[in-house]
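1. No sequence on hand, only this structure:
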């Protein structure tokens, strides 16, 4: 699947894309490069955000896709989407810090929702967001997501998800119901 929206080409990732995906996700969430954008988690977490093994697992898993957005052949954004029953799951969303704030994230989110709705016939999209990321939660709320109040623990002790800089991290589930899932 390849689709072009306003000079951005969307396609599904393959194993060859793993190093570029890991580099993009790390640049958006960790270290000094992440500080150029507004999606950084550097104030909450140290360490890695993902690794090649985790990305490879997502690419290979049934009912799962890593969606890539490229411009001029360069990877500028990615996300993971997965069919989980009647809902899609949206996660590992990354936009190159230099590309943030120009509408690319909205395009990627809309494309992921379209796949969940039109190809998988999902009725909703769900995600988890670190509760302390109020600005990010507000961004999703402006795009139709609702805070459910359902919370999940942060995986303390599992450095695959980062090294927490505080002891009160947890996730909140956000959901967006689709007007209609196409049959």
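-> Structure's in. What do you need? Owing to the predicted nature of the structure, the values given are computational and were not obtained by experimental measurement.

2. hey, let's count contacts and neighbours off CA atoms from now on
-> Fine.

3. Contact partners for the spatially most central residue of the chain?
-> Nearest to the mean C-alpha position of the chain, counting by C-alpha atoms, centre = their mean, stands residue 93 at 2.0 Å. Applying C-alpha atoms under 8 Å, 6 or more residues apart in numbering, we find residue 93 in contact with 25, 77-80.

4. put this beside the first:
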């Protein structure tokens, strides 16, 4: 496990098509399968199958007013997050940190940088995200970063395996919001 401080030589940049395979690998490793259990953000107990694929990552990269912020350390992609300008707010999604680096403060640093970029790039006043409502530990982490639960739920897309294969029948997404 890498024990260096999370701020060592981080490089932020917008993802390109050349990054797609590495980003898919990173995102899958953070959320699905046994490798995800190394970190604490795993969804392996509630969802099987894929979290994303090359087409999904490429779509985020190509969407107008959107970026997949890529974070490198020592020339290796170690984290990413989607930022998409949507009228009066920025949507934050596809957040992944290498499981081997989770718990060292890297996530806090990246989300702060993402918020800064949303304010500077688009003048965003709010950041919105959706989190699977049964992920209490993850929601609590976001609340400690200033996000608030809204109670606004959207259904989980059961039957659409591109979102994963649910292992329970009570999944839904809750909107979390933070004023920037």
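-> Nice, I can see it. Values in this document were obtained by computation on a predicted structure and should not be read as measured data.

5. circling back: in structure 2, what sits opposite the residue nearest to the centre of structure 1 in the alignment?
-> Under the alignment (TM-score structural alignment), residue 93 of structure 1 maps onto residue 95 of structure 2.

6. Could you identify the helix or strand that succeeds the helix or strand containing that match?
-> If you go by DSSP states H and E, residue 95 of structure 2 is part of strand 89-97. Next along the chain after strand 89-97 of structure 2, taking DSSP H and E as the criterion, comes helix 106-122.

7. Please work out which residues of structure 1 line up with stretch 162-177 of structure 2.
-> Aligned using TM-score structural alignment, stretch 162-177 of structure 2 spans residues 160-175 in structure 1.

8. surely residue 82 of structure 1 meets residue 90?
-> Yes: using C-alpha atoms under 8 Å, residue 82 of structure 1 is in contact with residue 90, at 6.8 Å.

9. Distance from the strand ranked longest in structure 2 to the middle of the chain?
-> Identified as the longest strand of structure 2 according to DSSP state E is strand 76-86. The chain centroid and the centroid of strand 76-86 of structure 2 are separated by 7 Å under C-alpha atoms, centre = their mean, to the nearest Å.

10. again, but for stretch 163-180 of structure 2
-> The answer for stretch 163-180 of structure 2 is 12 Å, by C-alpha atoms, centre = their mean.

11. And it, what's buried?
-> 163-166, 171-178, 180 (16 or more other C-alpha atoms under 10 Å).

12. what's that stretch in contact with?
-> 45-52, 115, 119, 124-134, 146-159.

13. Could you rerun that using 6 Å?
-> Here stretch 163-180 of structure 2 makes contact (C-alpha atoms under 6 Å, 6 or more residues apart in numbering) with 46-51, 125-133, 147-150, 152-156.

14. list the contacts for the alignment partner in structure 1 of residue 118 of structure 2?
-> Alignment note (TM-score structural alignment): residue 118 of structure 2 maps to residue 116 of structure 1. Residue 116 of structure 1 makes contact with 88, 122 under the criterion C-alpha under 6 Å, 6+ apart.

15. And residue 116 of structure 1, how close does it get to residue 50 of structure 1?
-> 23 Å (C-alpha to C-alpha, to the nearest Å).

16. cool, residue 88 of structure 1 as well?
-> 21 Å.

17. For the two, indicate the residue with more neighbours.
-> Shown here are residue 88 of structure 1 and residue 50; by other C-alpha atoms under 10 Å, residue 88 has more neighbours (26 against 19).

18. just checking, the more buried one touches residue 82?
-> Yes: using C-alpha atoms under 6 Å, residue 88 of structure 1 is in contact with residue 82, at 5.5 Å.

19. average gap between the longest strand of structure 2 and structure 1?
-> Here the mean offset of strand 76-86 of structure 2 against structure 1 after fitting is 0.6 Å, by mean C-alpha distance after the TM-score superposition for structure 1.

20. which residues of structure 1 does that strand align to?
-> Going by TM-score structural alignment: strand 76-86 of structure 2 matches residues 74-84.

21. how about that stretch: buried residues?
-> So, applying 16+ other C-alpha under 10 Å, buried residues of stretch 74-84 of structure 1: 75-83.

22. Tell me the buried residues within the contacts of stretch 163-180 of structure 2.
-> 46-48, 50-51, 126-133, 147-149, 156.

23. from the residues you listed, which ones fall inside strands?
-> 47-48, 126-132, 148-149.

24. Just send those back as TSV, with distance to residue 10 of structure 2 too.
-> Conversion of these to TSV gives the following (distance: C-alpha to C-alpha, whole Å):
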residue	distance to residue 10 of structure 2
47	31
48	31
126	25
127	23
128	25
129	24
130	26
131	26
132	29
148	28
149	30
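
25. Would you check which pair of those lies furthest apart?
-> 48 and 126 (31.6 Å; C-alpha to C-alpha).

26. do you know how far residue 48 of structure 2 is from residue 25 of structure 2?
-> For residue 48 of structure 2 relative to residue 25 of structure 2 (C-alpha to C-alpha), the value is 15 Å.
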